[in-house]
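Peer 1: I would like to see how this sequence folds:
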Amino acid sequence: MTPIGSLRSASQSRRLLAPLLRSWYRPTVLGVETLPRRGAVIFVANHLGFLDAALLSVASPRPLRTLAPDELFEPPLDRVAKVAGHISMDPTWPDLAAMAAATQVLRAGEALAVFPEGRRGDGRVASIRHEAAYLALTTDTPVVPTAILGTRQTGMAVDALPRRKARMAVVFDQPFTLSSHGDVYRRCVVAAAGETIRQRLADHVGRASYLTGLRLPDDRPDVPATPERTHPDAR
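Peer 2: I've put the predicted structure just below:
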């Protein structure tokens, strides 16, 4: 199984990140009052820039793990990723070990963050991968659509840092639970649940952009698209 860092280390890294981000940038957090304070929950967020996971970690009222591409577990970022409690996932193919580790986290009543677009881009959620849908269905975990804004502007590279004092926002929507009308391990059931997540998240991102006045980037960086996949157990 994919190793998982301790929840204590994830909490400590979050406390270290918070003052750094708030001293360099101007983050706003909205919707915290709607979030469950205990029990398993999956935050599904759009993906714009390099700071998305760090910003979401700081904005969350409780420590969380993040499904992260395995490239983050290579030097020089590997130690940071492990301490932060990230779960390594192969983004090129359904990763059984990562799904088992994420399931373990949710069964323990912890919080998990997933960026279902699978890569940084314009954050409009035009297409997604289905890991979040699979996990939500098989563990009966509520999903929280989460809008991240301001971490990348038009023309910026996906691995670039925003300018100092840039405005950013994390806006949480109300949690919802997916309902299925069939075997949750069937590919078509997972795909339908994934489309529900995509629509809910895309709509929420649009509303959050209007509410905060923070526009999404107008460009789509030239990064190879991650294939839309379903967990390999799905039939």
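Peer 1: going forward, measure contacts between C-alpha atoms and count neighbours the same way
Peer 2: Noted.
Peer 1: Show me which residues of stretch 101-119 are buried.
Peer 2: 101-103, 105-106, 110-119 (16 or more other CA atoms under 10 Å).
Peer 1: one more, for comparison:
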Amino acid sequence: MRSAVFYWFMKYIVIGPVLKAVFRPWVVGREHVPASGAAILASNHLSFADSIFLPLMLDRRVSFLAKSEYFTGKGIKGWLTRLFFKGTGQLPIDRSGGKASEASLNTGLEVLGRGDLLGIYPEGTRSPDGVLYRGRTGIARMALEAKVPVVPVVMVDTDTMMPIGQKLPRIVRVGIVIGPPLDFSRYEGMENDRYILRSVTDEIMVALQRLGQQRYRDVYASTVKNQRPADRDGAPEADPRPEPAATGTR
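Peer 2: You can find the predicted model right below:
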């Protein structure tokens, strides 16, 4: 109860009114977000600001899985960051892989099990250059295990407002485009089939690419981030259409 009151206070009294007045965010397709019940909001990820504006512009509470470093900072800055992330409904996760990935999956399933909205960035990290990258299959596993729809969401111009590495935002109007929910009930009981998980994930990425018309590269964003700057333009591009689930080629 205390958490819900704090979230409401931050969204409608402290943060929300200021951000809406300054950045004048717009939304298309708000009606595609279910009025009740659990669902996953699958969004492209351009900026730190994505996790701020999407929950701000929806009537329902959205919980995002955020890297744990945002909750462990020291000093006044660390305290303010932690306060902000807790106040906007974000949940700390360890992104080191292995058992940490399983714990993150369980955290997301707990949110969905309560009938709430869970925000996920399928790319796994922010795009380093505004390109849409290959999705990680964790989102597919959550959708199939929880038996929930996936709503594609495209953030617009948040990278112009606050690029990676910039500390203060530019005054730019940002937008959100929300597409129709994707139903994966045809794959019920197949959440442990890696080919099915890849097929579902690719279908989500296709929906995001079509909705936002972003350029697409069929490599992971984390791989591109680890490349030397001079090598990034050489990353292979591909049509984002998913391969058949049972081809066995991946």
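Peer 1: what about G85 of structure 1, distance to P145 of structure 1?
Peer 2: 21 Å (CA to CA, to the nearest Å).
Peer 1: no no, P91 of structure 1
Peer 2: Taking CA to CA, one finds P91 of structure 1 at 21 Å from P145 of structure 1.
Peer 1: Go through stretch 133-150 of structure 1 and flag the buried ones.
Peer 2: 133-137, 140-150.
Peer 1: quick one: which of the residues you listed is nearest L16 of structure 1?
Peer 2: Among these, I148 lies closest to L16 of structure 1 (CA to CA), at 20.3 Å.
Peer 1: correct me, but the closest one touches N46?
Peer 2: Yes. When contacts are counted by CA atoms under 8 Å, I148 of structure 1 is listed as touching N46 (6.2 Å).
Peer 1: what sits in contact with each of these two?
Peer 2: Taking CA atoms under 8 Å, 6 or more residues apart in numbering as the criterion, I148 of structure 1 and N46 both touch V205.
Peer 1: Give me the subset of the buried residues of stretch 101-119 of structure 1 that lies in strands.
Peer 2: 111-114 (DSSP state E).
Peer 1: which of those residues lies closest to L56 of structure 1?
Peer 2: A113 (8.3 Å).
Peer 1: The closest one corresponds to which position in structure 2?
Peer 2: Aligned by TM-score structural alignment, A113 of structure 1 pairs with G119 of structure 2.
Peer 1: So which elements touch the longest helix along structure 1?
Peer 2: Secondary structure assigned by DSSP state H gives helix 187-212 as the longest helix of structure 1. Contact partners of helix 187-212 of structure 1 among helices and strands, from 3 or more CA pairs under 8 Å, 6 or more residues apart in numbering; DSSP states H and E: helix 131-139, strand 143-149.
Peer 1: Now distance to R200 of structure 1 too, for the ones you listed, in TSV please.
Peer 2: Shown next, in TSV, are these (distance: least, CA to CA, whole Å):
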stretch	distance to R200 of structure 1
helix 131-139	12
strand 143-149	7
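Peer 1: closest to R38 of structure 1 out of those?
Peer 2: Using CA to CA, the nearest of those to R38 of structure 1 is strand 143-149, at 13.5 Å.
Peer 1: Which positions in structure 2 sit opposite the following helix or strand past the closest one in the alignment?
Peer 2: Using DSSP states H and E, the helix or strand that follows strand 143-149 of structure 1 in sequence is strand 167-172. The counterpart of strand 167-172 of structure 1 in structure 2, using TM-score structural alignment, spans residues 173-178.
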